[in-house]
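Colleague: Quick one: sequence and predicted model below, then my questions.
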Amino acid sequence: MIAEIIKKIWDLYYIRSRENGPEIVRAQYEACSSHLPLIHVILLTSIWGVSLTSKDCAPAWLAFSVPVVFTVFSVMRIVHWTSTRSRFMTIGQARKAMARTRLLGGLLPVVVSCWALALFEVGDHVVRVNIAYFMAISGVCIVVFLMHLRIAAYQIAIIVYVPLIGRLLLTGDTALMTMGINLAVASAMLLTIVYVQSRHFREAVYSKAALQKASEHNQTLANLDSLTGLPNRRLFFSNLDDEIAFAQKNSRRLAVGILDLDGFKAVNDLHGHNIGDQLLMQVAERLNGVLGSHVLVSRLGGDEFALLIKSRNSNSELLLTGEKICSVLRTPFFVEDVRISISGSIGYAVYPDVARTPHELYECADYALYQNKRANRGYPGLFAKEQAHELEARSMIEQAIRAADLEKELTVHFQPIIDIRSHRVAALEALARWESPMVGTVSPAVFIPIAERSGKVGEITLILLKKALAVASEWPRDVNLSFNLSAHDVSSVERVAKLAAVVMQSRVDPRRIDFEITETAAMGNVAQTRAAVAALKTLGCGISLDDFGTGFSSLTQLHAFPLTTIKIDRSFVSELDKKPASYKIVKSLLALSRDMGVECIVEGVETAEELAVVTGLGGRYVQGYYWSPPVPASELGAFLSARKADAPAHDVSKSETIKPRALVS
């Protein structure tokens, strides 16, 4: 029967404690772990004070039994609460602890009050005053300490003060009765303060919890990509730092893969950014579906993703995983009933095989991706140790570019474009040359891509254009200037405006300027490139499409550009007289240019046989070492005078009769 009553009382307190949220329970527990030892010290001091005051007028068993028992109990509770400060308690454990505290807050005051009132009955006036004083002061301290645990504070205040006040009022002693009245008023005010402060405590706890949740949410947003929900660049590099530290400590391998989507820009240009965003979300879903928990997938930005592979990272397994990813990405996507086909290229780097720091590992993977997109687009590739020298050289060149006095170090050479019908120089193509005091002479094929990646290419273009126009202003008016632009140069209205400003400030008629853009650059951002080309053509400049036939564009897209010239890439011209496939390609491209109503320049003509084939196919403009290598600006005047005064270095008046050996049936 007693056990059932105790269980019902416990259930009542425990169920009551479950009404509070976990934030309140946690805050109450933390407060109790620091306050309850002090409360027990106060109770011990008060009880022993009452006991010692009453020892002369009360039996020894009554005066000392409760203090002794309570001392043992309090010491146990002090040890318990002191030891739990350093231990983590679950919410369930904290709820039980709070339920026990409330229960003890109801039982202990009953015992102590009964004992104190028993001493009150046998004591004289001084003893009674001391008992009332000790109980009142102790009650105030305990209630204040427990105001965050409102029920316990109410229980103690009611159990201690109601009997004490009632007994003081019944004594008939004026001083004690006055003390009782004052104590009644003070206790009422104390309970009011407990109610207000308890409410403020709860509000503060909930505000702190809400603020913490908002902070965690903001932290999550700061570390996750808002579009795909994947970890972003910041979280990727944070995880990379941690994983490399772990791998270093445990002598483990770690692989980083950089994934770039092939053809994504064309999707954005053709279907719009909304379709592009949905495509990126589907890509993220496929990557998470094909990769396990041992691979952390992040979105670095744009159409670039990162893979952090913490296990199964032998070279063969990495390539196998990469093949699986690339195969999944080659499967067509369907976005709003639009069928989209793209692919993905991956560059891998492995710690500690090729790099030992997060930055080096990322750079190696990025370089592997860069090389792979050039040589093996749509497939995975590993950074090889022999590429480390190339990467180091590229890093040195990039540093040299950033530190260079470009106005002083950049020069322009010119290669003639010949009209083979009249043997005259129709135009001169400006070619960049860089002589660096740090790294020596650097080919434009090397430093221009590095400048594009480092963001310096825009500055280089403007410097070279100014120098080329200054030289071209001294040429005969029938000689045009051909100047190359990168994808970066036509990527925004602001950059095109700077080009136009340089042209307008020069002494060269814009109609004598042909800007060359590669087919790949033209397809990078079709809409912006069209706008840039249109703006330059409005000035009167010609627009040439360089490396024609080597890109990935369709004829329909190219026809939409206001082109004036196309240039057949040298890869189709090399040994043209010996390769039937090259012969057919050049023949088709020359016919295509005539159908499009644009001029055609054949690049890379280096032999009389190649020239003969081009002439036989009806080509008119050629460029290549057969006529002249690039000439420094300082030697250009003499070259132009020689070309005007002399007969052509190679007589092609009869070249149309020469039959290419490999094409003779």
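Modeller: The structure has been received and is ready for your questions. Numbering: from 1, shown residues only.

Colleague: rest of the way, CA atoms for contacts and neighbours
Modeller: Noted.

Colleague: Residues contacting the longest strand anywhere in the chain, please?
Modeller: Identified as the longest strand of the chain according to DSSP state E is strand 424-436. Here strand 424-436 makes contact (CA atoms under 8 Å, 6 or more residues apart in numbering) with 400, 404, 409-419, 441-444, 464, 468, 478-484, 630, 640, 643-644.

Colleague: then this one, side by side with the first:
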Amino acid sequence: MSTAIPLLLFALSGIRLFHWWRRDRLAEIPTPAEARRLLRMITIAGPLLALTYVLWSIALLEYGGPIQQAHVMIYVTTTAIGCIFCLSALPQAALLVGLVVIPAFIAACLARQDMMYTVIAVNVGLVLAVLLRVLFNSFDHFHQQVMSQARLARQHGELVRLNQENERLAHTDSLTGLPNRRSFHDDLAELVASDAAGPFAVGLLDLDRFKPVNDTFGHHVGDTLLIKLAERMRLLLVGGATLYRLGGDEFGLLVPGNPHAAAVIGERLCAALTEPFVIAELTVTVGGSLGIALFPDGGTVATELFDRADYALYHAKRVQGGGLCIFTPDLETAIRRDREIEAALHACAFDEELHLHGQPIVGARTGQVEAIELLVRWHSPLVGNVPPGDFIPIAERSTLIHGITLAVFRKGLAVARLLPAHIALSFNISACDLHSPATLGAIEHELLASGIAPTRIWIEVTETAVMRDPVAAGRVLQRLRRLGMKVALDDFGTGHSSLSNLHQLPLDKVKIDRSFINDLQAQRGWAVVEAMVGLCRALSLECVAEGVETSEQLDTLLRMGCEHMQGYLFGEPLPVAMLPDAVPLIEHRAAA
């Protein structure tokens, strides 16, 4: 009783103590399932072990004197209290230990029917009640801490999720689901900064004709179109290429690898955009312009690559009329020059900086000057002398061309007052002017206010400009003819007009392009020009040959029946101030 049983109990307790010490040393964190299993085992094993200890202790009360019995009582009560406190984090086990040990001890005390033992039993019972109250209060606090920690963990998880969602939204276009502008610039900066950065391409893609679709059919159709084309383009991406929506109808492209891969993907994207899109009952066709800059040849800094891809996009859209363009240093020089010219045009005072030259159109058989074609010249205080072939296309890509046309028209009408009444003035207007009601209305107003006879005004339009929309162009030209003006088709033979279009257009004159006159001495060139002259005769149109420079060309054209000519053989373009004096000299030389 005093040796074997204590050794057995102490051995069991020592084994448990060693087990927990070893787990603590190994810093093993149990899984939730394993933790539940261990807690159940403690809840069962604790009361059983406590019952064994208390039964052994009660059995010892039958032996020894008062001092030994008092020692047993102290041992039982203090040990029970200590165990209950140690198990406060697991109140089920602590309660079972208390209910196993203390009631058994109280019963043993009461069984002795001694006042002292009875007082001890009552005292121990009260201590147990207070102890259990403290235990449950402590556990409630512990439970609240655990719940608070769990709540904080949930809130932290929700915060992490929201941060991740915000991060995703901050880098994703909400309409198309593509990465957005921020993501594009972040990825571009990361690619450039990478120590192992290999060659890659930066692309900027801009949709063509998207605004008319959006304005005509509404934003819903426009948004649906953007979603569909984003899906179509995404399917064409290979080799780690990434497509981004930068905003509106502008997209970005990053293509790792060699330049050939970027060019192939770019061609595929541009080709895919030209295919029709079906939206509900509508069939919509747009297009795309793509500019690409290559790392490191096109730049080694993110902003530099972006700007140069933008240069290439500008060239593809404004010069090529769409498609793919890859940046080169020569392209940058040309585009910077174009942008300088465009900026100077925006700052230009047209009436002061634009000057007119005139070149005569003569009747070759009579030598009489029939008309003067007015040619514009521009001297800018910002960029110097700019040839018309440089600034007119730039002006046509914006609304600036309308201001130039009206300034030239006003100056030309002033020149008409200085010339004989039989000499007409020929003005060139662009395709943009043809489709601008405001510009046409301003031309009519200037003409009526000038007092110049409308029959003295020729309006020249290029074949290419008319053929963009022959029906609309025909309506506008007919309106000009009703005012009394004459209409001439310029640069005939360089566009794609058909005989039916030529027949239906309200024309008075046709001007054969100088490229055919230069080839007049060749058999094929002679046959082409003769066919053009014959066509004009069959359609009752006057035929004017441009670029006549030699007497041989003059004689050949006369034999063909072309009697109206223009070129250096008769006179080079002169400042309009010189024309009143130059016209008699030109007529005298032509008649000779």
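Modeller: Sure thing, it's come through. Values in this document were obtained by computation on a predicted structure and should not be read as measured data.

Colleague: about what we covered before: just the buried residues out of the contacts of strand 424-436 of the first structure, in PyMOL syntax.
Modeller: Filtering the contacts of strand 424-436 of the first structure down to the buried ones (16 or more other CA atoms under 10 Å) takes a single PyMOL command:
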select buried, resi 400+404+410+411+412+413+414+415+416+417+418+419+464+468+479+480+481+482+483+484+630+640
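
Colleague: still on that earlier bit, residues in the second structure aligned with the next helix or strand after the longest strand of the first structure?
Modeller: Downstream of strand 424-436 of the first structure, the next assigned helix or strand under DSSP states H and E is strand 440-442. Per TM-score structural alignment, the counterpart of strand 440-442 of the first structure in the second structure is residues 384-386.

Colleague: any idea how far residue 547 of the second structure is from whichever residue in the second structure pairs up with residue 487 of the first structure?
Modeller: Under the alignment (TM-score structural alignment), residue 487 of the first structure pairs with residue 431 of the second structure. Computed as CA to CA, to the nearest Å, the residue 431 of the second structure to residue 547 of the second structure distance reads 23 Å.

Colleague: just residue 488 of the second structure next, same as before
Modeller: 16 Å.

Colleague: Residue 330 of the second structure now?
Modeller: Taking CA to CA, one finds residue 330 of the second structure at 32 Å from residue 547 of the second structure.

Colleague: More neighbours: which of those two?
Modeller: Shown here are residue 330 of the second structure and residue 547; by other CA atoms under 10 Å, residue 547 has more neighbours (20 against 9).

Colleague: and residue 484 of the first structure, what does it touch?
Modeller: By CA under 8 Å, 6+ apart, the contact set of residue 484 of the first structure is 430, 431, 515, 516, 517.

Colleague: Take the residues you listed and write them to JSON lines, including neighbour count and distance to residue 364 of the first structure.
Modeller: Output for those, formatted as JSON lines (neighbours: other CA atoms under 10 Å; distance: CA to CA, whole Å):
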{"residue": "430", "neighbour count": "27", "distance to residue 364 of the first structure": "33"}
{"residue": "431", "neighbour count": "19", "distance to residue 364 of the first structure": "30"}
{"residue": "515", "neighbour count": "21", "distance to residue 364 of the first structure": "35"}
{"residue": "516", "neighbour count": "22", "distance to residue 364 of the first structure": "32"}
{"residue": "517", "neighbour count": "24", "distance to residue 364 of the first structure": "29"}
